[in-house]
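Participant: Provided below are the primary sequence and the corresponding predicted coordinates.
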Amino acid sequence: MRTSAPTIGVLALQGDVREHLHALAGLGVDAIGVRRPAELDRCDGLVIPGGESTTMFKLARTFELFEPLQKRLQDGMPAFGTCAGMIMLADRITGGTADQETLGGLDITVRRNAFGRQVDSFEGDLAFAGLPDPVHAVFIRAPWVEQVGAGVEVLARVEAGEAAGRIVAVRQGPLMATSFHPEVGSDVRIHRLFVDLVLQTQ
């Protein structure tokens, strides 16, 4: 039985890195920023934050992280992608650039910027599988999931408005993803679900 806290990295190329590190540290894990393969090697799990997905792919190539990330995911490392992180974990992308790559792992089709531009960002409460009370979700130029494979569990959907019914949170094995930003605010329950997922794989 493991007695030490797991090490969970946050891909530190772009986005809300500090906020994710703060949320994870508050849950008692060893939280580290990941920019190099050696830092990735220390991780029992990884958070891939929001940002601009095409830029993040290019930076992952620049920092020689792309192939090591793919290998760790293929080997079963738990990962949690938020917003652009969801796009990076998706097997298929709609609305991406012609040369856009994915790390893959989640059998989903994601539409980039599905909710519109920055000015179309919004907030709302969502029922989230495994949590007794709704989560307050912040969507910023967010994607949504257009299609899921047979092995994918839908964790949350938009509940009202023009996008009602759209899938915005999923899980498949050791991989989780949300369209929204759970690191915004003080509610760490979704991060706790990911920490529990990491612990289950140890």
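Facilitator: Perfect, thanks for sending it. Residues are numbered from 1 along each chain as shown.
Participant: rest of the way, CA atoms for contacts and neighbours
Facilitator: Noted.
Participant: Test my guess that residue 179 contacts residue 143.
Facilitator: Yes. Counting by C-alpha atoms under 8 Å, residue 179 does reach residue 143; the two are 5.6 Å apart.
Participant: Quick check: neighbours shared by the two?
Facilitator: 83-84, 86, 168 (C-alpha atoms under 8 Å, 6 or more residues apart in numbering).
Participant: Who are the contact partners of residue 76?
Facilitator: Counting by C-alpha under 8 Å, 6+ apart, residue 76 has contacts residue 174.
Participant: repeat for the one 4 residues further on
Facilitator: With contacts defined as C-alpha under 8 Å, 6+ apart, the neighbours of residue 80 are 46-48, 86, 175-177, 194.
Participant: did I read that right, it in a strand?
Facilitator: Yes. Counting by DSSP: H, G, I helix; E, B strand; the rest coil, residue 80 is part of a strand.
Participant: I'd like to know how far it sits from residue 168.
Facilitator: In this view, residue 80 and residue 168 are 13 Å apart by C-alpha to C-alpha, to the nearest Å.
Participant: could you point out the longest helix in the chain?
Facilitator: helix 189-200 (DSSP state H).
Participant: quick one: contacts of that helix?
Facilitator: Residues contacting helix 189-200 (C-alpha under 8 Å, 6+ apart): 6, 23-24, 27, 44-45, 78, 80, 131, 174, 176, 182.
Participant: One more to weigh against that first structure:
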Amino acid sequence: MTTSSNGQRPMTVGVLALQGDFREHREMLERMGHTVREIRKPAQLDALDALIIPGGESTTIARLILSNGFQQPLRDFCASGRPVWGTCAGAILLAGQVDNLDRPGIETMNIQVRRNAFGRQVDSFEADLNVEGLSGPPFRAVFIRAPLIERVFPPARAICVLEDGTIVAARQGNLLATSFHPELTGDSRLHELFLTIGAPAVVTP
């Protein structure tokens, strides 16, 4: 069996490509040796091993999810046990509770998120983070109009906080949410971790 450049089994990873930073995720994953599909139709979800919901404008992506018939297929994908990762706007869309989102997102994670909590684009910043599950030096994270994970409820749990205790990453089984943009760095460790978090599929009797 062939392996990717980091020793992982090559996977077919989808990046939801309705709006936002999908290209940067695709390029990162391709450098890692994985096959990447830009997902624009619900039927494309079926052939994937994992899915990323990228950063962008959360209200726009939420509107496009609804108008393109993605909401239930995305919820079903989250329940399938395959890894799903929401970065920045993607984290907002995965959250069960969000302030000031004028339409429903995917709403599959037991987290409460506040949009644009770190300010406007001019307030973007970087920080060195210790992320549960990552070995090596701290992860240099990029925050751009980032949301804040205000609370996590079981079975979700915080896996990364800023020095002041602000939660910026959470995990719930096969679901991962980060306030920041790992695809904008040259560090692939978080993408590698994401591809290992698959859980047994949820089977309905």
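Facilitator: It's in. From a predicted model like this one, the values you see are computed outputs, not experimental measurements.
Participant: what two of the shared contacts of residue 179 and residue 143 of the first structure are the furthest from one another?
Facilitator: 84 and 168 (12.3 Å; C-alpha to C-alpha).
Participant: How many residues are close by the aligned partner of residue 38 of the first structure in the second structure?
Facilitator: Mapped onto the second structure by TM-score structural alignment, residue 38 of the first structure lines up with residue 43. Number of residues near residue 43 of the second structure (other C-alpha atoms under 10 Å) recorded here: 10.
Participant: Now do the residue nearest to the spatial centre of the second structure against residue 100 of the second structure, distance only.
Facilitator: With distances taken as C-alpha atoms, centre = their mean, residue 86 lies nearest the centre of the second structure, 1.8 Å away. According to C-alpha to C-alpha, residue 86 of the second structure stands 18 Å off from residue 100 of the second structure.
Participant: Report the secondary structure state of the closest residue to residue 9 of the second structure other than its chain neighbours.
Facilitator: Sequence neighbours aside, residue 3 is the residue nearest to residue 9 of the second structure in space, at 4.6 Å (criterion: C-alpha to C-alpha, 6 or more residues apart in numbering). Classification of residue 3 of the second structure using three-state DSSP returns coil.
Participant: what sits against residue 3 of the second structure?
Facilitator: Contact analysis of residue 3 of the second structure by C-alpha under 8 Å, 6+ apart lists 9-10, 33.
Participant: which of those lies closest to residue 22 of the second structure?
Facilitator: residue 33 (16.9 Å).
Participant: Among the contacts of helix 189-200 of the first structure, which one sits closest to residue 65 of the first structure?
Facilitator: Out of the contacts of helix 189-200 of the first structure, the member with the shortest distance to residue 65 of the first structure (by C-alpha to C-alpha) is residue 45, at 14.9 Å.
Participant: Let me see the contact set for that closest one.
Facilitator: 7-9, 77-79, 198.
Participant: I'd like those residues laid out as TSV, including neighbour count.
Facilitator: Formatted as TSV, the contacts of residue 45 of the first structure follow (neighbours: other C-alpha atoms under 10 Å):
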residue	neighbour count
7	20
8	27
9	28
77	19
78	26
79	29
198	22
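Participant: residue ranges for the strands of the second structure, please.
Facilitator: 12-16, 35-39, 50-53, 84-87, 95-98, 109-114, 125-129, 139-143, 148-152, 157-161, 167-172, 175-178 (DSSP state E).
Participant: Next one: the equivalent of residue 114 of the first structure over in the second structure relative to residue 62 of the second structure, how far apart?
Facilitator: When the second structure is aligned by TM-score structural alignment, residue 114 of the first structure is paired with residue 117. When distance is defined by C-alpha to C-alpha, residue 117 of the second structure is 18 Å away from residue 62 of the second structure.
Participant: Show me which of those two is the more surrounded one.
Facilitator: Ranked by neighbour count (other C-alpha under 10 Å), residue 117 of the second structure and residue 62 place residue 62 first, with 24 against 14.
Participant: Now which residue in the first structure aligns to the more buried one?
Facilitator: By TM-score structural alignment, residue 62 of the second structure lines up with residue 57.
Participant: who are the neighbours in contact with that match?
Facilitator: 66, 88, 100-102.
Participant: do the same with residue 17 of the second structure
Facilitator: Residue 17 of the second structure neighbours (C-alpha under 8 Å, 6+ apart): 38-40.
Participant: so who does residue 187 of the second structure touch?
Facilitator: By C-alpha under 8 Å, 6+ apart, the contact set of residue 187 of the second structure is residue 139.
Participant: repeat that for 10 Å
Facilitator: 28, 139-141 (C-alpha atoms under 10 Å, 6 or more residues apart in numbering).
Participant: and if you look at residue 99 of the second structure?
Facilitator: Counting by C-alpha under 10 Å, 6+ apart, residue 99 of the second structure has contacts 92, 112-116.
Participant: If we only consider the residues you listed, which is nearest to residue 201 of the second structure?
Facilitator: When those are compared for distance to residue 201 of the second structure (C-alpha to C-alpha), residue 92 comes out closest, at 23.4 Å.
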